[in-house]
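Participant: here is a sequence together with a model predicted from it:
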Amino acid sequence: MSEVVIAGPDPEGLGEALEAEGASVSHADGTATRPDLEDAGIVDADVFVVTDAGLATSVPIAVDSNPDIRIVMYTRDSVPEFVKGQAGHIIDPAILDPETVAEELV
């Protein structure tokens, strides 16, 4: 079973779609600081999804905590350059619905 941590709001319902595919999903609270990510289980997670580009600074923290984690930016916003090299997938919800993304991630 895939373990997924989501940072940011989830208006498209990606978390629900991931759970429907069998993933275990947790949410990092607040601004997704290191303690927020650790509380959400980032150390043991397989995938880290960021739904708000404003939380992009959480990506290096996630990678530092778990070097094998797969990073997914699922946002309509522009992704900062410093994250593009770490993100395995940058997806606009207007292009791919949450069910399709969940199917591919799990």
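Facilitator: On my side now, so go ahead. Residues are numbered from 1 along each chain as shown.

Participant: please count neighbours and contacts with C-alpha atoms only from this point.
Facilitator: Noted.

Participant: was I right to think I91 contacts S78?
Facilitator: No. When contacts are counted by CA atoms under 8 Å, I91 is not listed as touching S78 (10.3 Å).

Participant: put this next to the first one:
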Amino acid sequence: MKAVFAGSDTEGLADELRDRGATVGIVDGVANRPALEDAGVHDADVFVLTDAGQATSIVVARDLEPDIRVVAYTPDSLPEFVSGQQVLAMDPALFDAATVAEELTEAADTEE
């Protein structure tokens, strides 16, 4: 499984994904089109966003890779303009990073 990760990782989700065998591309800074491409969004299975302020990147990631699974791992609400996108929103206060990583990697294994 390959994931692209955008936003801060205070919960350690990127490391949890790596621990379960995932390749994780990290967006450094703003998750715009060039940054998503540099992080490997074209061949990613999952796009993880932890900063609701960068919600525009969800639309961009889907434009670049229409089948990508999007996970918003943030306590903040996403803006209404992404409400038409299929996004799995998870609050870190309710789901720890290990549980989220386990679910994402298991889901990717069953899809293959």
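Facilitator: Perfect, I can see it now. Just so you know, these numbers come straight off a predicted model, no measurement behind them.

Participant: and the TM-score between these chains?
Facilitator: Superposed pair, TM-score by TM-score structural alignment, normalised by the length of structure 1: 0.95. Supporting alignment: 105 aligned residues with a CA RMSD of 0.9 Å.

Participant: which of I91 and S78 of structure 1 has more residues huddled nearby?
Facilitator: I91 (18 against 12; other CA atoms under 10 Å).

Participant: residues in contact with the closest residue to the more buried one other than its chain neighbours?
Facilitator: Of all residues not flanking I91 of structure 1 in the chain, Y74 sits nearest, at 4.9 Å (CA to CA, 6 or more residues apart in numbering). Residues near Y74 of structure 1 by CA atoms under 8 Å, 6 or more residues apart in numbering: V49, V50, T51, D52, I90, I91, D92, P93.

Participant: now the aligned partner of R33 of structure 2 in structure 1: how far from A40 of structure 1?
Facilitator: Using TM-score structural alignment, the partner of R33 of structure 2 in structure 1 is R34. Distance from R34 of structure 1 to A40 of structure 1, counting by CA to CA, to the nearest Å: 10 Å.

Participant: before we move on, what about I71 of structure 1?
Facilitator: 15 Å.

Participant: go on, G13 of structure 1?
Facilitator: From G13 of structure 1 to A40 of structure 1 the distance is 18 Å (CA to CA).

Participant: with neighbour numbers in mind, choose between the two.
Facilitator: The neighbour comparison of G13 of structure 1 against A40 (other CA under 10 Å) goes to A40, with 21 against 12.

Participant: residues contacting that one?
Facilitator: Contacts of A40 of structure 1 (CA under 8 Å, 6+ apart): V5, S26, H27, A28, D29.

Participant: for those residues, which ones persist in structure 2?
Facilitator: Retained in structure 2: V5, S26, H27, A28, out of the contacts of A40 of structure 1 (criterion both residues aligned by TM-score structural alignment, their matches' CA atoms under 8 Å).

Participant: nothing else from me, thank you.
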